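Asks: Sequence first, predicted coordinates after that:
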Amino acid sequence: MARKYFGTDGVRGRVGQAPITPEFIMRLGHAAGVTLAAREHLPHGERPAVLIGKDTRVSGYMLEAALEAGFAAAGVDVMLAGPVPTPAVAYLTRALRLQAGVVISASHNPFFDNGIKFFSAGGAKLPDAVELEIEQRLEQPMGCVDSARLGRARRIDDAAGRYIEFCKSTFPNELDLRGLRIALDCAHGAAYHIAPAVFHELGAEVVPVGVEPNGLNINDGVGATRPENLRNAVLANAADLGIALDGDGDRLIMVDRAGEIYDGDKLLYVIARARHAEGRLEGVVGTLMSNLGFEHAIGRLGVPFARARVGDRYVLETLHERGWKLGGENSGHIICLDRHTTGDGIVSALQVLAALKQRGEELAGACADLAFYPQRLINVRLSAAFDWQSDRDIAAARASAEAELGDSGRVLLRPSGTEPLLRVMVEGRDATQVERLAEQIAEAVKQASE
């Protein structure tokens, strides 16, 4: 059964437009609360409890109140953490032994978007079956428990401090960051008051960037999706390196002292290489968009590699299926299951820094044997009714390109999850060949869809 509201990362959209309206979010809170209450077997008289965290968008106040009302009507207690990164909600939900965690955030999107995503009691994304159950309850009228059973709300004053200590605990005790000047871009987002404290308390000199949220400037020209801003800060302040997070703190991009940008594939390789040297790397999970050069580099380490669908939840699912600990996306979502239950930008940055410290390297040296292959991505607009998967001309163009590339490249056709687009991606050793083959396949798609 297809999900109507939940996407790969919760419910998301433009504020004020369905489904991100106060009325719907209140019903979502109620439906989630009823679902959780039905699934929990708590001692008599004890109510389920959830944690709500948010990023710095101005709409967070409104949506937090709506969620709180919905949960209370379902008889669920609420703990309010205020602005904290998404992975902080995952950690605190588990640490406080709560039934679920809720994040109000649209991640790297502009301020006028927002969304809701849930974590289970164990700090992982909710299974599809639970999200479907919540959606089914959304179709039913919203009720309210008796007054004596209404949920209550209270604020957790030490949420940020708890999470700061957790992040620091993922960095080796015998190491510190003394002598490092780090430019740190928090995207005017949820990590603005947390990430600087983590790196400072581990000994680094922090040059803070994007730490003045006003409700409207989250991800606006800053953060992991705008690494040029971090590069400028690194060069202007003669920093040893730079760290950029996105609006909800679960994505990581880094910059070295020369201004070179390191995406998720490169940073994941730095961590993987260090884990392998320590003899504790069973395998690595990437996605369909991970660079072929990254896959080959992991192969040269003698380490198994698997590709998941695009989306950190699918990386996580594949890690669990295979019993591995390390995976990620080139967008900067990196999951270290030996450190946390979910992707975490701060924790991932600390794993990169630990690897560099332990091996006495800088980012450039750690990635010296990682050669990325040229990649060309073309978005082709389709009519909603067009079945591109059954078209013979598209299949023939793809087969021809794959035959020409052989083992030195690959072709990926992937529909957009939000727009009527087919993403045509070709990757190989020769940039001219890659460009030509991508254009040929894209043209075949255009002609077939007309």
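Replies: Done, it's in.
Asks: use CA for all of it now, contacts and neighbours both
Replies: Fine.
Asks: Break down the chain into its helices, ranges please.
Replies: In the chain, the helices defined using DSSP state H lie at 22-39, 59-73, 86-95, 128-138, 159-169, 195-201, 227-236, 264-277, 292-300, 312-322, 345-359, 363-366, 392-405, 431-449.
Asks: quick one: which of these is nearest residue 385?
Replies: Closest to residue 385 of the helices of the chain is helix 431-449 (CA to CA; 9.5 Å).
Asks: just checking, what packs against the closest one?
Replies: In this structure, helix 431-449 packs against strand 375-381, helix 392-405, strand 421-428, with contacts taken as 3 or more CA pairs under 8 Å, 6 or more residues apart in numbering; DSSP states H and E.
Asks: circling back: for the helices of the chain, which one sits closest to residue 145?
Replies: Between residue 145 and the helices of the chain, the shortest gap by CA to CA is with helix 59-73, which sits at 5.9 Å.
Asks: between the closest one and helix 22-39, how big is the angle?
Replies: In terms of direction (axes from the mean of the first three to the mean of the last three CA atoms, to 10 degrees), helix 59-73 departs from helix 22-39 by 40 degrees.
Asks: Might you calculate how far helix 59-73 sits from the centre of the chain?
Replies: 23 Å (CA atoms, centre = their mean, to the nearest Å).
Asks: Also stretch 333-350?
Replies: Remark: stretch 333-350 is offset 10 Å from the chain centroid, using CA atoms, centre = their mean.
Asks: same check, this time on stretch 306-315
Replies: Remark: stretch 306-315 is offset 11 Å from the chain centroid, using CA atoms, centre = their mean.
Asks: Excluding sequence neighbours, find me the nearest residue to residue 292.
Replies: Closest residue to residue 292 in three dimensions, ignoring its sequence neighbours and counting by CA to CA, 6 or more residues apart in numbering: residue 373, at 6.4 Å.
Asks: The helices and strands packed on helix 431-449 into JSON lines, with extra columns for distance to residue 281 and mean neighbour count?
Replies: Formatted as JSON lines, the helices and strands packed on helix 431-449 follow (distance: least, CA to CA, whole Å; neighbours: other CA atoms under 10 Å):
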{"stretch": "strand 375-381", "distance to residue 281": "28", "mean neighbour count": "18"}
{"stretch": "helix 392-405", "distance to residue 281": "31", "mean neighbour count": "17"}
{"stretch": "strand 421-428", "distance to residue 281": "27", "mean neighbour count": "22"}
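Asks: take a look at this one as well, against the first:
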Amino acid sequence: MARLFGTDGVRGLANGELTPELALSLAASAARVLAAHDRSHRPVAVVGRDPRASGEMLEAAVVAGLASAGADVLRLGVQPTPAVAYLVGELNADLGVMISASHNPMPDNGIKLFAAGGHKLPDGIEDEIEAGLGAETTRPIGAEIGRVSDVEDALDRYAGHLLGSTPHPLTGLRVVVDCANGAASVVAPEVYRKAGAEVIAIHAEPDGININDGCGSTHLEQLQATVAEHGADLGIAHDGDADRCLAVDGVGEVVDGDQIMAILALAMADAGELADNTLVATVMSNLGLHLAMREHGVTVRTTAVGDRYVLEELRAGGYTLGGEQSGHVVLPGHATTGDGLLTALRLMSRVASSGRSLAELAGVMRRLPQVLVNVRVADKAAVADSDAVREAVDAVEAELGEEGRVLLRPSGTEQLIRVMVEAPAQHTAQTAADRLAGVVSAVS
């Protein structure tokens, strides 16, 4: 049986794979596991959700499951994922539950759990929770049943935290923010205005159905058009739960997560905030990021794909900046998880304080053309052990030299090998990727 928890919680089609029964059982098991690990007090859990329609149903199930197992529940309502992580610590809770499928389409949903302090749950605790699903237990009765209350000032607390983490006012900036009709639709425009920016908000009217629908960080076209229409300095795009941030500069060019990290790394280095002059990124980050950081004396530590691996490396090394090309950026000095609003505020602060445009700042890094080819194979292990594949990769790497890169990565869920090539020219990258894909396909 496949593990229930993925790299980012439990996800699936709401009312399909992810039923209210599963949500209730998962929440109850989480409360029991927490109580077993610390019997000094009754567990307290905070619960937030994004605005998709199924979140209402799943929130009710999660709250019922927690209370039925004896945990007190603080209901946060619609919140960004990073707000829930922050409020776990702010409210001294033992557990945080976020109901969201992030950038996924509206019919999907998910349940993400945070430990005390707002950190991701260790794998071992997730395994205990999964093992306890549907277990026959003695349920609390009477006064031992958990109580449920609402935190009326949850968004205000989170907004105050964000503003306190913004190093420079945004006075003079005109910004367009695409809220993806998601969890940041209220708080993002409000915080950016309070920080001093003139804000034009789009896709900030969630109705439970329109989240991520042709908008947000996966669909930047309207943001680009609106930046041009209003003569804005830049645009910010969030996803449905606002743990990501991508940007558009004043001339409509996309500024991705790698470029955002490059800008923030140099800003933090200037301010003495970049621990060990080190940035943490995944193997999928563009080679251009590595070359730019090398030129400015910043070390890049590389992890496997997935924000949990970035977080592990950040915590292990005590580093202060890391993230992914997708715009999932983590600043451990201010947040325990990726926070799209915090990222946007720090990015805009750099623009405002430097007096330089976002296009100019992003120019510190040249994105190399990156080609990804997925090759279906019969046996991923055979490909990994193949001398022919290894020789082909060595030959392409020798041709590209320091101005290119090859990455072969097995899919974690399918019989696929992902062949990625970066090179100074698109044609060069495509030709090399196709060539390697042919060798991989022949071996399998």
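Replies: Sure, I can see it. Note that the structure is a prediction, hence the values are computed from the model and not measured.
Asks: wait, which of the helices of the first structure is closest to residue 244 of the first structure?
Replies: Closest among the helices of the first structure, once you apply CA to CA, is helix 227-236, at 6.7 Å.
Asks: Tell me the buried residues in that closest one?
Replies: Neighbour-count burial for helix 227-236 of the first structure flags 227-231, 233-235 (criterion: 16 or more other CA atoms under 10 Å).
Asks: next one: stretch 115-123 of the second structure
Replies: Under the neighbour-count rule (16+ other CA under 10 Å), stretch 115-123 of the second structure has 115-121 buried.
Asks: just stretch 93-104 of the first structure next, same as before
Replies: Residues of stretch 93-104 of the first structure classed as buried by neighbour count (16+ other CA under 10 Å): 93-94, 98-104.
Asks: re earlier: you'd agree the residue nearest to residue 292 of the first structure is up against residue 432?
Replies: No: with contact defined as CA atoms under 8 Å, residue 373 of the first structure does not count as touching residue 432 (11.7 Å).
Asks: what about those two, which has more around it?
Replies: Neighbour count, other CA atoms under 10 Å: between residue 373 of the first structure and residue 432, residue 373 has more, with 18 against 10.
Asks: Quick one: map the more buried one onto the second structure.
Replies: By TM-score structural alignment, residue 373 of the first structure lines up with residue 368 in the second structure.
Asks: now do residue 214 of the first structure
Replies: Per TM-score structural alignment, residue 214 of the first structure is aligned with residue 207.
Asks: Residue 385 of the second structure: neighbour count?
Replies: Residue 385 of the second structure has 11 neighbours, counted by other CA under 10 Å.
Asks: no no, residue 174 of the second structure
Replies: By other CA under 10 Å, neighbour count at residue 174 of the second structure equals 21.
Asks: circling back to that earlier point, quick one: the residue nearest to residue 292 of the first structure from residue 429 of the first structure, how far?
Replies: Residue 373 of the first structure sits 5 Å away from residue 429 of the first structure, going by CA to CA, to the nearest Å.
Asks: what's the matching residue for residue 402 of the first structure over in the second structure?
Replies: Checking TM-score structural alignment: residue 402 of the first structure goes with residue 397.
Asks: same check, this time on residue 290 of the first structure
Replies: Match for residue 290 of the first structure (TM-score structural alignment): residue 285.
Asks: swap in residue 179 of the first structure?
Replies: Counting by TM-score structural alignment, the partner of residue 179 of the first structure is residue 172.
Asks: Find the residue closest to its match in space, skipping its chain neighbours.
Replies: Per CA to CA, 6+ apart, closest to residue 172 of the second structure is residue 197, 6.4 Å.
Asks: residues in the second structure matched by stretch 72-81 of the first structure, start to end?
Replies: Mapped onto the second structure using TM-score structural alignment, stretch 72-81 of the first structure covers residues 67-76.
Asks: Looking at the buried residues of helix 227-236 of the first structure, which is nearest residue 295 of the first structure?
Replies: Nearest to residue 295 of the first structure among those is residue 227, at 23.8 Å by CA to CA.
Asks: So the closest one is in contact with residue 253, correct?
Replies: Yes: counting by CA under 8 Å, residue 227 of the first structure touches residue 253, with 7.1 Å between them.
Asks: re earlier: how far is the match of stretch 72-81 of the first structure from where the chain is centred?
Replies: The answer for stretch 67-76 of the second structure is 26 Å, by CA atoms, centre = their mean.
Asks: ditto for stretch 313-322 of the second structure
Replies: Distance of stretch 313-322 of the second structure from its chain centroid, counting by CA atoms, centre = their mean, is 16 Å.
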